[in-house]
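> model the following, please.
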Amino acid sequence: MIKPHKFMNINLSVLNVAYYIVTSLKVNKIMNYDELLMRISRNFEDDIKDIFILALTFLYSLGVISYDKKKDNLELLI
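As a prediction, the model looks like this:
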């Protein structure tokens, strides 16, 4: 869910998942989409695939990451 509400689990917010994505990409500048999703999902008990895509969109729109369609890789730009 993008818009917060009082019953929302803060750990499953877009900003929190985006933080884990940036932290993982700081270790490895370029990662495969599936590898990154698997690494991030280890930190959460729930299925985060939908939130993961929203977090990637958020980071891409801010210019923090780029996506190479041919190689299916995500790269940290900052």
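
> make it CA atoms for all contacts and neighbour counts henceforth
Fine.

> quick one, strands of this protein?
30-32, 65-68, 73-76 (DSSP state E).

> deepest of the ones you listed, which one?
Most buried of the strands of the chain by mean neighbour count (mean count of other C-alpha atoms under 10 Å) is strand 73-76; its value is a mean of 20.

> could you also give me the structure for this next sequence, so I can compare it with the first?
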Amino acid sequence: MFLEPNKYMDLKICTLKVSSEIIKYLLKKKNHKIKYSSLHSHFYSIYGEDCNYIIIPAINFLYLVGKLNYIKKKDELELIK
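Predicted coordinates for the structure are as follows:
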């Protein structure tokens, strides 16, 4: 996954933008956790069909940089401070 901008990149739905939106959304949650299906529903209401293509790379990016933890038993994403 490369994060280099190019002339075809849509800055409204790029990985960094969506990742920052995920962090903002999780910070609003009481315990900084959310079920994946709830997160997907929230972003589907914002981005529509594009959500299916942009949310997974954003989650992967946050996991790789150590900002997100996935709890398999509960299918939850947890923000790591």
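
> still on that earlier bit, using CSV, lay out the strands of the first structure together with distance to residue 47 of the first structure.
Below are these laid out as CSV (distance: least, C-alpha to C-alpha, whole Å):
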stretch, distance to residue 47 of the first structure
strand 30-32, 19
strand 65-68, 23
strand 73-76, 21
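
> please say which position in the second structure residue 64 of the first structure maps to.
For residue 64 of the first structure, the aligned position in the second structure is residue 67, judged by TM-score structural alignment.

> go ahead and confirm that match touches residue 80.
Yes. In this structure residue 67 of the second structure lies within contact range of residue 80 using C-alpha atoms under 8 Å: 4.9 Å.

> number of nearby residues for the residue nearest to residue 20 of the first structure when sequence neighbours are not counted?
Leaving aside its sequence neighbours, residue 20 of the first structure sits nearest to residue 40 (C-alpha to C-alpha, 6 or more residues apart in numbering; 6.5 Å). Neighbour count for residue 40 of the first structure, taken as other C-alpha atoms under 10 Å: 19.
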